[in-house]
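Chemist: give me a 3D structure for the following:
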Amino acid sequence: MHGELRRTTQVTTRGDARSEVNSIPSTVTVEALNIKRKAAAGKTHIDVGFWGGAIPGNEGDLRGLHDEGVFGFKCFLLHSGVDEFPHLTADEMEADMAELAKYDSLMIVHAEDSRAIDHAPTAEGNQYSNFLASRPRGAENVAVAEVIERARWTGARAHILHLSSSDALPMIASARRDGVKLTVETCPHYLTLLAEEIPNGATAYKCCPPIREASNRELLWQGLLDGTIDCIVSDHSPSTVDLKDVEGGDFGVAWGGVASLQLGLSLIWTEAKRRGIDLPQVMQWMSAKPAELAGLTHKGRIGLGYDADFAIFEPDSAQVVDVNHLHHKNPISPYNGRALAGVVKGTWLRGQRIDFQNPLGRMLRRGDV
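Modeler: Take a look at the predicted model:
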């Protein structure tokens, strides 16, 4: 799945939280890409592909990374959270988009506007309402508008990462009707969790953009059903308990991110089932569409010529999440204790069952068949 591929693109070398930005070195040159591939080879239990990074000053490296098979390029429009992966201004993003348009590569964008965030209230303290106010919908909306217009002007393909603001849906739909090459994803935490239910000090729920209100969640589901949102991806962002500031409960200092890779299918199925949405539709959002977005022509479905990647899923079974029984390295999750519908009983990669003992994964390049 696209989301899983993106979130595991860079091998974690420091034990830090967010793999795509704070794994050293950032994948912004061919040399760094080769270091990552060498580090990951023979150690992965799934097939792993890499995304490049677009940062100030590396425009000249983009073509080389593209030719080496990255799936596309990620950029931020505000501070990424780590100094090793600086963000682009809208003008710098436009220049990089113009470059990527020459060879039809894809720019994937963390769309929050830095100026709007700078003018928002502080997030410090244990009040979730303060954190939510510190990452307002307007910051997303302004940034999404920038992505749309720069994609329109350059003709580049652009993808909005982890959309949480339903306010942006009408302009996304309008841009697509105009022919702008735009795709959009959202994530399990935005489709299952509610700001109104998050306890103060519960930093396990912190992610950026934030989990918003119930009315917002329902509009995101509608965006999926009407096709404005293309896919659901994990945005898997694990963190140590220390970085989450569990004891202090301060949203201003806690690491932002939700680890949901193992639970994603059950999370979405729980909500989809309640809404009368069938499992084949869920598979379109979580498997077929992400694979299509990343250009994985041999993954995302079961069919002749595909890789026989599949899971055995019991949709009528149930489970209660226990972080101590997950395969996650760090036992922290906002879903701990949550009752979910559906249980994954096993996963197969290219026809072989993943046993967590023998790494079966391969390094993928764009267009691999």
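Chemist: please count neighbours and contacts with C-alpha atoms only from this point.
Modeler: Noted.
Chemist: show me where the stretch 101-250 of the chain has helices.
Modeler: For the stretch 101-250 of the chain, the helices defined by DSSP state H, counting those that start in this stretch occupy 114-118, 128-134, 137-154, 169-177, 188-192, 214-225.
Chemist: any idea which of the ones you listed is most buried?
Modeler: Scoring those by mean neighbour count under mean count of other Cα atoms under 10 Å gives helix 188-192 as the most buried, with a mean of 24.
Chemist: please enumerate residues in contact with that helix?
Modeler: 164, 211-212, 217-218, 220-221, 232-234, 258, 260, 264, 267-268, 271 (Cα atoms under 8 Å, 6 or more residues apart in numbering).
Chemist: ok so, going back, which one of the helices of the stretch 101-250 of the chain lies nearest to residue 71?
Modeler: Closest of those to residue 71 is helix 137-154, at 17.8 Å (criterion: Cα to Cα).
Chemist: what's the closest one packed up against?
Modeler: Contacts defined by 3 or more Cα pairs under 8 Å, 6 or more residues apart in numbering; DSSP states H and E place helix 137-154 against helix 90-101, helix 114-118, strand 157-160, helix 169-177.
Chemist: just put these in a markdown table and tack on distance to residue 359.
Modeler: A markdown table is the format used below for the helices and strands packed on helix 137-154 (distance: least, Cα to Cα, whole Å):
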| stretch | distance to residue 359 |
| --- | --- |
| helix 90-101 | 34 |
| helix 114-118 | 40 |
| strand 157-160 | 31 |
| helix 169-177 | 40 |
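Chemist: second chain to compare with the first, below:
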Amino acid sequence: MVEEKDWQGNFNSGEVIDYGDAVVMPGLIDVHAHLDDPGRAEWEGFPSGTKAAAAGGITTLIDMPLNSFPSTVSKETLKLKIEAAERRIYVDVGFWGGLVPENAFNSSALEDLLKAGALGLKSFMCPSGINDFPMTNASHIKEGLSILAKYRRPLLVHAEKQQEHEGYLDLDARSYSTYLKSRPASWEEAAIRELLTVSKDTRTGGPAEGAHLHVVHLSDAKTSLDLIKEAKSSGDSITVETCPHYLAFSAEEIKDGDTRFKCSPPIRDSANKERLWEALMDGQIDMLSSDHSPTVPELKLLDEGNFLKAWGGISSLQFVLPVTWSYGRKYGITLEQLTSWWSEKPAKLAGQDLKGTIAIGNHADIVVWDPEAEFDLNEDHPVYIKHPSNSAYLGSRISGKVLATFLRGNLVFKEGKHAPDACGVPILAT
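Modeler: Next up, the predicted model:
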């Protein structure tokens, strides 16, 4: 049962709504989403992205510092993000700052970014595809960790390290196998090996004690995962996430030219998918995120189908709860595990002590959903992301319908309708 507020945040005369056998659980926290506002709002803006989040049971998301323009790499560009979000967001939104070569050795610039409210920093160990967000190396990461240690905030790392190889250049660019060859698992392994040379600094007594490393969207469930597991056992402060698209799809089923499925790191083979599920169920993978990385259809090259040129990113923000549940039932996932992967551990990573659990004194961020309700993701299903045709999930039949979403006790989504006013607030570190 949930005591419901109306759209204006007023209690309905103490009315208690009985949702029967529906699940009532903490709202999801997505620590990895690209909303591209300001500067590229035609890809995805704060209003459309946060409406999609609310419709999917996400009550908090943390926006990545790149794909918007300019990238969020200074206190000034963070201010632009905050201004773009105010009074336009339907869920709470926090912000990661960017660690890039231009600020990595400028301690005052990084501290200003953190003091301005960035919840942590994000870096790439390979080209990001965004001109004003260049890649970092181990030296940049080490400098960033030394600053983050003072603020006890995390560094999130896209862990792929480009290796020289040309074995795919003369192959068919419409074939998914060609794209898979262009970004092999060895890229992830090489990056994580390099990353772990500095992660030991996060151990008790190390020069970066108090900092934390977080590996985003892990796709390789072989050596890369073993290296992270070993680092954890040695005392490194490190966590890792994967994404629903790596758990739902496998390379063998991706058709030639269907660039909706292009992302980086790539979706790998079915054996790798099984190992990811095993690692998630065993607790080796700590949490899940969407890595919602949208763009306009013309950059996805849906007509051309060129995997080597198309924009890489899975549009998924609205679907992650039912997708995780639908594909996870085969493996026996529990509601407690869903809450851990999507609420409790993401809240801890983002430093949000008042979110992630339903408890006295916490924010009343709640999703109500029916795990048995099946539905088809097609043109008849309301989809709130800006470019639904880009999503790899269209055409799927999944279970787990969101009935209502509450943000800080306010009803923000119910039965296909959003609150008339955006009541989400920017989340800033203090």
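Chemist: could I get the TM-score for this pair?
Modeler: TM-score of the superposed chains, computed with TM-score structural alignment, normalised by the length of the first structure, equals 0.94; 366 aligned residues with a Cα RMSD of 1.9 Å.
Chemist: for residue 367 of the first structure, which of the helices of the stretch 101-250 of the first structure is the nearest?
Modeler: Residue 367 of the first structure lies closest, by Cα to Cα, to one member of the helices of the stretch 101-250 of the first structure: helix 137-154, at 23.1 Å.
Chemist: centre of the chain to that closest one, how far?
Modeler: Offset of helix 137-154 of the first structure from its chain centre (Cα atoms, centre = their mean, to the nearest Å): 18 Å.
Chemist: and the helices of the stretch 101-250 of the first structure: which comes nearest residue 8 of the first structure?
Modeler: helix 188-192 (17.1 Å).
Chemist: closest to residue 241 of the first structure out of the helices and strands packed on helix 137-154 of the first structure?
Modeler: Nearest of these to residue 241 of the first structure, taken as Cα to Cα: helix 114-118 at 25.9 Å.
Chemist: so what secondary structure elements neighbour that closest one?
Modeler: So helix 114-118 of the first structure, by 3+ Cα pairs under 8 Å, 6+ apart, packs with helix 137-154.
Chemist: between helix 169-177 and the helix it packs on, find me the angle.
Modeler: Using axes from the mean of the first three to the mean of the last three Cα atoms, to 10 degrees, the inter-axis angle of helix 137-154 of the first structure relative to helix 169-177 is 10 degrees.
Chemist: tally of neighbours for the aligned partner of residue 178 of the first structure in the second structure?
Modeler: Aligning on TM-score structural alignment places residue 178 of the first structure opposite residue 234 in the second structure. Other residues lying near residue 234 of the second structure total 11 when counted by other Cα atoms under 10 Å.
Chemist: try residue 302 of the second structure
Modeler: 17.
Chemist: in the first structure, which spans are strands?
Modeler: 48-49, 52-53, 73-76, 106-110, 157-160, 182-186, 231-232, 310-320, 339-349, 352-353, 363-364 (DSSP state E).
Chemist: can you list those strands in a markdown table and add mean neighbour count and distance to residue 87 of the first structure?
Modeler: Below are the strands of the first structure laid out as a markdown table (neighbours: other Cα atoms under 10 Å; distance: least, Cα to Cα, whole Å):
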| stretch | mean neighbour count | distance to residue 87 of the first structure |
| --- | --- | --- |
| strand 48-49 | 22 | 22 |
| strand 52-53 | 28 | 10 |
| strand 73-76 | 25 | 5 |
| strand 106-110 | 24 | 9 |
| strand 157-160 | 24 | 15 |
| strand 182-186 | 23 | 20 |
| strand 231-232 | 28 | 24 |
| strand 310-320 | 13 | 36 |
| strand 339-349 | 16 | 35 |
| strand 352-353 | 14 | 40 |
| strand 363-364 | 17 | 26 |
